[in-house]
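Peer 1: what's the 3D shape of this:
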Amino acid sequence: MKIVVIGGTGLIGSKTVAILRLGGHEVVAASPNTGVNTITGEGLKEALAGAQVVIDLANAPSWEDKAVLEFFETSGRNLLAAEAAAGVRHHVALSIVGTDRSDNGYFRAKVAQEKLIAPSGIPYTIIRSTQFMEFLGGIAASSADGNVVRLSPGLFQPIASDDVAANVAEVALAAPRNGIVEIAGPERAPFNEIVARYLKAIGDPREVVRDPEARYFGGRVEEKSLVPLGEARLGRIGLDEWLRRSQAKA
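Peer 2: Next up is the predicted model:
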């Protein structure tokens, strides 16, 4: 089977490409640096020729509200039009758990991306994932005020990128759901406690403060804003195991 992975050289994309190639599939790792650009349309027609499945893992270069919305709307429209012309039979898109329940610019842009998919007429599956464990350092940095990190006690359920990639590959090879699948890590705990464990493990002395008013990239975090409300596929790698693996690689 020919599968095109948009964003195939990124964190999740490179892992997904490797899994699918091990399964014997013809996989195109498509990104601007491989000559495929979903914003300009460059290389899209050629990359999608003969493809049965397209996995959209594209990410915006800027998180500024207007820029990120324009990116996902333009990229989504161009990609879906090219897929329709190529006769693609399954569109898989990676989105975010709670994207319709939290008010920040990036989440609003992902909602806009999702809304383009169902009306396209292409059979699809949207995978909504919780935040990646690999982003914990960036989350701490974005929430820091000097030596204090202020975070909401809202529930958090981060997932390792290896588990995300495994789920993306599995969904891509299955029949389209024409709906949403949610994935999350195996552990659920308050946001501030997860980040405190992460910082302690890496020897970061900053204090994590529980602050119900703390924003997450500009959006307010309620108790269940960032975790699945219903059934979700759970990853196998817990935070402690992920930390051990990360430190071993380092």
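
Peer 1: Could you use CA atoms for every contact and neighbour count after this?
Peer 2: OK.

Peer 1: the strands in the protein, which residues?
Peer 2: With DSSP state E as the criterion, the chain has strands at 2-6, 26-30, 53-56, 90-96, 124-129, 144-145, 148-151, 155-156, 179-184, 189-190, 207-210, 215-216, 219-220, 233-234.

Peer 1: Show me the contact partners of the fifth one.
Peer 2: Judged by Cα atoms under 8 Å, 6 or more residues apart in numbering, the contacts made with strand 124-129 from elsewhere in the structure are 90-97, 114, 117-118, 159, 164, 168, 171, 176-184.

Peer 1: Quick one: buried ones out of those residues?
Peer 2: Buried subset of the contacts of strand 124-129 (neighbour count, 16 or more other Cα atoms under 10 Å): 90-97, 114, 117, 159, 164, 168, 171, 176, 178, 180-184.

Peer 1: And the helices in this protein, which stretches?
Peer 2: 11-22, 44-48, 65-86, 105-117, 136-142, 161-173, 191-201, 239-249 (DSSP state H).

Peer 1: so which of those comes closest to residue 2?
Peer 2: helix 44-48 (8.8 Å; Cα to Cα).

Peer 1: In the closest one, which residues are buried?
Peer 2: Quick answer for helix 44-48 (16+ other Cα under 10 Å): 44, 45, 47, 48.

Peer 1: Kindly report the same for stretch 220-228.
Peer 2: 220, 221, 222, 225, 226, 227, 228.

Peer 1: again, but for stretch 32-49
Peer 2: Result for stretch 32-49 [16+ other Cα under 10 Å]: buried residues 32, 36, 37, 38, 39, 43, 44, 45, 47, 48, 49.

Peer 1: Stretch 234-241 now?
Peer 2: 234, 235, 236, 237, 238, 239.

Peer 1: Turn the residues you listed into a markdown table, including distance to residue 58.
Peer 2: What follows is the buried residues of stretch 234-241, written out as a markdown table (distance: Cα to Cα, whole Å):
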| residue | distance to residue 58 |
| --- | --- |
| 234 | 23 |
| 235 | 22 |
| 236 | 25 |
| 237 | 24 |
| 238 | 26 |
| 239 | 26 |
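
Peer 1: Give the closest residue to residue 49 in space, chain neighbours not counted.
Peer 2: residue 86 (5.9 Å; Cα to Cα, 6 or more residues apart in numbering).

Peer 1: and for comparison, fold this next one:
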Amino acid sequence: MRYTVLGASGLIGSRSVDRLTAAGHEVVPATRSTGVDVVSGKGLREAFAGSDVVVNLTNSPTFDAASIDFFETSTAAVGAAAEEAGVRHLVILSIVGADRVPQLDYYRAKTAQENVLASGPTPYSIVRATQFFEFVEAIMSWTTDGDVVRLPRTPVQPIAASDVSAAVVGAASGGPLQGIRNIGGPEVFPLDELGRITLAARPDGRSVVTDDQAGPLAQVGGDVLTAPDDSDLGPTYYGDWLGRR
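Peer 2: Alright, predicted model coming up:
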């Protein structure tokens, strides 16, 4: 089969290209550097020509309200080009609980992307993932003040990027779901505990203070950021991943 991967140079995109290529598929990596612009639609027709499946792993350059326009505009452009090219399956990566966190702009943006995709004519699959292991240190940086990291007790269920790419490729290689597949890691942590585990493995002089008002994830209540009961769970444990890095 022939796949086009949009956002092919990103964290998940690059891994997905490698997995599809290793499986013997023909893969077209599509990025801005290859002349593809998902907002204007430039290069999409050429990138989709002859492809059976398009995997859209592009991301907004911002996480504020402007991300809503990015995802709505780009998803519509991708959908129109896919229909014209006769693509049989569109796949996107979204976030577990995206539609349950309207107070965060980026989550509203990902929900808007899902809605645009689902309203289009091309069969589709949505893979919703929990937060990535690779983003834990970035999340900690949001609330770092000197040698203190303030983190809420919000429950999270992080997953390795390699496991996310495996799930994306699995969805892309199968028939369209016409719905959502949720994925997450094998363990649930309070975010403050996850920060302490991270700093114990990679000491840098900082310590974690529990603060249930700190950072954007403090706005998320209950178990919204953890994988639902019917989710597929990745095999990689956070401690093992930390040890390998």
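
Peer 1: Need the TM-score from the superposition.
Peer 2: For these two chains in superposition, a TM-score of 0.96 is obtained (TM-score structural alignment, normalised by the length of the second structure); 244 aligned residues with a Cα RMSD of 1.2 Å.

Peer 1: ok, the residue sitting furthest away from the middle of the second structure to residue 145 of the second structure distance?
Peer 2: Seen from the C-alpha centroid of the second structure, the residue lying at the greatest distance (Cα atoms, centre = their mean) is residue 205, 30.2 Å away. Distance, residue 205 of the second structure to residue 145 of the second structure, using Cα to Cα, to the nearest Å: 12 Å.

Peer 1: what do you get for residue 217 of the second structure?
Peer 2: Taking Cα to Cα, one finds residue 217 of the second structure at 17 Å from residue 145 of the second structure.

Peer 1: what's the answer for residue 17 of the second structure, then?
Peer 2: 38 Å.

Peer 1: do the same with residue 49 of the second structure
Peer 2: 50 Å.

Peer 1: ok, back up a step: quick one: the helices of the first structure as TSV, columns for distance to residue 126 of the first structure too.
Peer 2: Formatted as TSV, the helices of the first structure follow (distance: least, Cα to Cα, whole Å):
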stretch	distance to residue 126 of the first structure
helix 11-22	15
helix 44-48	19
helix 65-86	13
helix 105-117	8
helix 136-142	24
helix 161-173	9
helix 191-201	25
helix 239-249	25
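
Peer 1: Which one of those lies nearest to residue 55 of the first structure?
Peer 2: helix 161-173 (7.2 Å).

Peer 1: Any chance you could list what contacts that closest one?
Peer 2: 11-13, 15-16, 19-20, 53, 55, 90, 92, 94, 125, 127, 129, 132-134, 183, 235-237.

Peer 1: Repeat that for stretch 45-52 of the second structure.
Peer 2: 1-4, 28, 30, 36, 54, 81-82, 84-89.

Peer 1: filter these to the buried ones?
Peer 2: Looks like the contacts of stretch 45-52 of the second structure have 2-4, 28, 30, 36, 54, 81-82, 85, 87-89 buried, using 16+ other Cα under 10 Å.

Peer 1: okay, these in TSV with distance to residue 209 of the second structure next?
Peer 2: Compiled in TSV, those are given as follows (distance: Cα to Cα, whole Å):
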residue	distance to residue 209 of the second structure
2	49
3	46
4	44
28	46
30	42
36	44
54	43
81	49
82	48
85	53
87	50
88	50
89	46
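
Peer 1: from the residues you listed, which is closest to residue 201 of the second structure?
Peer 2: residue 30 (36.4 Å).

Peer 1: can you pull the contacts of that closest one?
Peer 2: Taking Cα under 8 Å, 6+ apart as the test, what residue 30 of the second structure contacts is 4, 5, 6, 7, 8, 36, 47.

Peer 1: correct me, but residue 236 of the first structure touches residue 187?
Peer 2: No - using Cα atoms under 8 Å, residue 236 of the first structure makes no contact with residue 187, being 9.7 Å away.

Peer 1: Tabulate the buried residues of stretch 32-49 of the first structure (CSV), appending distance to residue 141 of the first structure.
Peer 2: Shown next, in CSV, are the buried residues of stretch 32-49 of the first structure (distance: Cα to Cα, whole Å):
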residue, distance to residue 141 of the first structure
32, 28
36, 32
37, 30
38, 30
39, 30
43, 36
44, 36
45, 40
47, 37
48, 38
49, 42
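
Peer 1: Between those, which sits nearest residue 104 of the first structure?
Peer 2: Nearest member of the buried residues of stretch 32-49 of the first structure to residue 104 of the first structure, counting by Cα to Cα, is residue 39, at 22.6 Å.

Peer 1: ok, for the closest one, nearest residue in space, not its chain neighbours?
Peer 2: Per Cα to Cα, 6+ apart, closest to residue 39 of the first structure is residue 75, 5.1 Å.

Peer 1: Quick check: the gap between residue 46 of the second structure and residue 5 of the second structure.
Peer 2: 13 Å.

Peer 1: before we move on, what about residue 41 of the second structure?
Peer 2: 15 Å.

Peer 1: Also residue 124 of the second structure?
Peer 2: Counting by Cα to Cα - residue 124 of the second structure and residue 5 of the second structure are separated by 14 Å.

Peer 1: Can you get me a residue count around the residue opposite residue 165 of the second structure in the first structure once aligned?
Peer 2: In the first structure, the residue matched to residue 165 of the second structure (TM-score structural alignment) is residue 165. Residues within reach of residue 165 of the first structure, counting by other Cα atoms under 10 Å, total 21.

Peer 1: Which residue, neighbours along the chain excluded, lies closest to residue 165 of the first structure?
Peer 2: In space, residue 165 of the first structure is closest to residue 16, 4.8 Å off (Cα to Cα, 6+ apart).

Peer 1: and if you look at residue 83 of the first structure?
Peer 2: residue 48 (6.9 Å).

Peer 1: Quick one: map that neighbour onto the second structure.
Peer 2: So residue 48 of the first structure corresponds to residue 48, using TM-score structural alignment.

Peer 1: I'd like the distance between that match and residue 242 of the second structure.
Peer 2: 38 Å.

Peer 1: likewise residue 178 of the second structure?
Peer 2: 35 Å.

Peer 1: go on, residue 60 of the second structure?
Peer 2: 28 Å.
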